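Undergrad: Model the structure of this input:
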Amino acid sequence: MRIVVTGPAEAATPLVAAALAARLRARYLDTAELYPARVRPGGPTLGEVWLEALALAFTRERALVASSGSLSRARRDLIRARVPGVVFVELVVDDQAAPPRRSRWRRAKPVERPAIEPLAGDEPGVRIADDADLASIVDRIAQLLSGAGQDQPVRDQSLR
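TA: A predicted model of the protein is given here:
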């Protein structure tokens, strides 16, 4: 089981990923911790070091759920090339509906974020609306992932 939970900052991806890992009895990894403090001039870039560390983490653990901020299609492609069988879970936040549903585990203020490249139909994974409490979101993810394999396309859940 190789899962990367992605989404904007206000989706609390580390919390959702940690809860999903607990539910699936897997290890949890916050990928923000993979960035080195610095890199050598002329050496690999921060992104290359991060990708190498992520690939290594997935090879060392049989069951791992990692959290990440929003990832571009190009970055997801690089991860898939290095981590066979990885499945992405994209948390989708509705900007109009988010404030009334905001709870203690989400950020108090929405942050500006870059344009998000949603999972495409040819990518293995699921898109989940961040529109409920943590337990409900994790339940929906676990249910959808039970049928999401490496060769299965993205499935949307509760997206309007």
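
Undergrad: Please make it C-alpha for all contacts and neighbour counts, starting now.
TA: Fine.

Undergrad: tell me the contacts of residue 79?
TA: 51, 55, 86 (CA atoms under 8 Å, 6 or more residues apart in numbering).

Undergrad: do residue 88 as well
TA: 3, 4, 5, 6, 124, 125, 126.

Undergrad: Which of the contacts of residue 79 fall in helices?
TA: Among the contacts of residue 79, the members found in helices (DSSP state H) are 51, 55.

Undergrad: neighbour-wise, which of the contacts of residue 79 leads?
TA: Greatest neighbour count in these, by other CA atoms under 10 Å, goes to residue 86: 22 neighbours.

Undergrad: State the distance from that one to residue 132.
TA: To residue 132, residue 86 is 25 Å away according to CA to CA, to the nearest Å.

Undergrad: And the helices in this structure, which stretches?
TA: 13-24, 46-60, 73-82, 98-101, 134-145.

Undergrad: Make JSON lines out of those and add distance to residue 151.
TA: Putting the helices of the chain into JSON lines (distance: least, CA to CA, whole Å) gives the following:
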{"stretch": "helix 13-24", "distance to residue 151": "21"}
{"stretch": "helix 46-60", "distance to residue 151": "19"}
{"stretch": "helix 73-82", "distance to residue 151": "12"}
{"stretch": "helix 98-101", "distance to residue 151": "32"}
{"stretch": "helix 134-145", "distance to residue 151": "12"}
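
Undergrad: Another sequence for comparison is provided below:
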Amino acid sequence: MNTPHVVVVMGVAGTGKTTIGPLLAARLGVPYAEGDDFHPQSNIAKMSAGTPLTDDDRWPWLDAIGDWAQGRAGLGGVVSCSALKRSYRDRLRAAAPGVVFVHLTGDRALIEDRMSHRQGHFMPTALLDSQFATLQPLEPDEAGVAVNVTGSPEEITERAATALTALSEPTP
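TA: Model (predicted):
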């Protein structure tokens, strides 16, 4: 990517946003912000108890991420955020026009397996079904790319960086 963009690494829980986000930020030479750090404690408590968040729970979280992204406009940055619904991505774009999305995608069984092996995270695998039910993939008019999460973190990061470069190149 030629100009510094703010990239939102999105996808359902367990796709590797927290792993790929920092690797992609390093690859692009920009700062990384962990989206989970923007959640109020009440959201973390709900998810830890296995209760899916409502849109009302998510708005302040999305606004905080949007504020961070807006502050990085023209400077670049990478932030992780599930951004599962179009309305969530629209809210982020309203706060920070020009954000670009990297949608990490993968087979449900692979993602569930990865979630079951991670330690110290508040999101239980029981909420994975609600994540997939909520997911609205990127639409053609949204600036972003879909990247499959098979392979090593380094391979996934390289695919994401290559796709972002292709996205920013003018079409002949």
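
Undergrad: residue in the first structure matching residue 24 of the second structure?
TA: Structural alignment places residue 24 of the second structure opposite residue 20 in the first structure (criterion: TM-score structural alignment).

Undergrad: is it true that that match touches residue 65?
TA: Yes: using CA atoms under 8 Å, residue 20 of the first structure is in contact with residue 65, at 7.4 Å.

Undergrad: of the two, who's got more company?
TA: Between residue 20 of the first structure and residue 65, residue 65 has the larger neighbour count (other CA under 10 Å), namely 31 against 25.

Undergrad: residue contacts, that one?
TA: By CA under 8 Å, 6+ apart, residue 65 of the first structure lies in contact with 1-5, 17-18, 20-21, 26-29.

Undergrad: looking at the second structure, which of the residues you listed still make contact?
TA: Compared against the second structure with both residues aligned by TM-score structural alignment, their matches' CA atoms under 8 Å, those retain 2, 3, 4, 5, 17, 18, 20, 21, 26, 27, 28, 29.

Undergrad: what's the neighbour count on the fifth one?
TA: Residue crowding around residue 17 of the first structure was assessed by other CA under 10 Å; the count is 26.

Undergrad: ditto for the one 4 residues further on
TA: Counted with other CA under 10 Å, the neighbours of residue 21 of the first structure add up to 21.

Undergrad: how near is it to residue 121 of the first structure?
TA: 25 Å.

Undergrad: now residue 6 of the first structure
TA: Here the criterion is CA to CA. By it, residue 6 of the first structure lies 16 Å from residue 121 of the first structure.

Undergrad: Which one's more surrounded, these two?
TA: Applying other CA under 10 Å to residue 6 of the first structure and residue 121 shows that residue 6 carries more neighbours, namely 26 against 13.

Undergrad: And the strands in the second structure?
TA: For the second structure, the strands defined by DSSP state E cover 6-10, 32-33, 77-80, 100-105, 144-148.

Undergrad: Tell me the residues of the first structure aligned with the third one.
TA: In other words, strand 77-80 of the second structure. Mapping strand 77-80 of the second structure onto the first structure (TM-score structural alignment) gives residues 64-67.

Undergrad: Run the chain-centre distance for that stretch.
TA: Centroid separation between stretch 64-67 of the first structure and its chain, computed with CA atoms, centre = their mean, to the nearest Å, is 7 Å.
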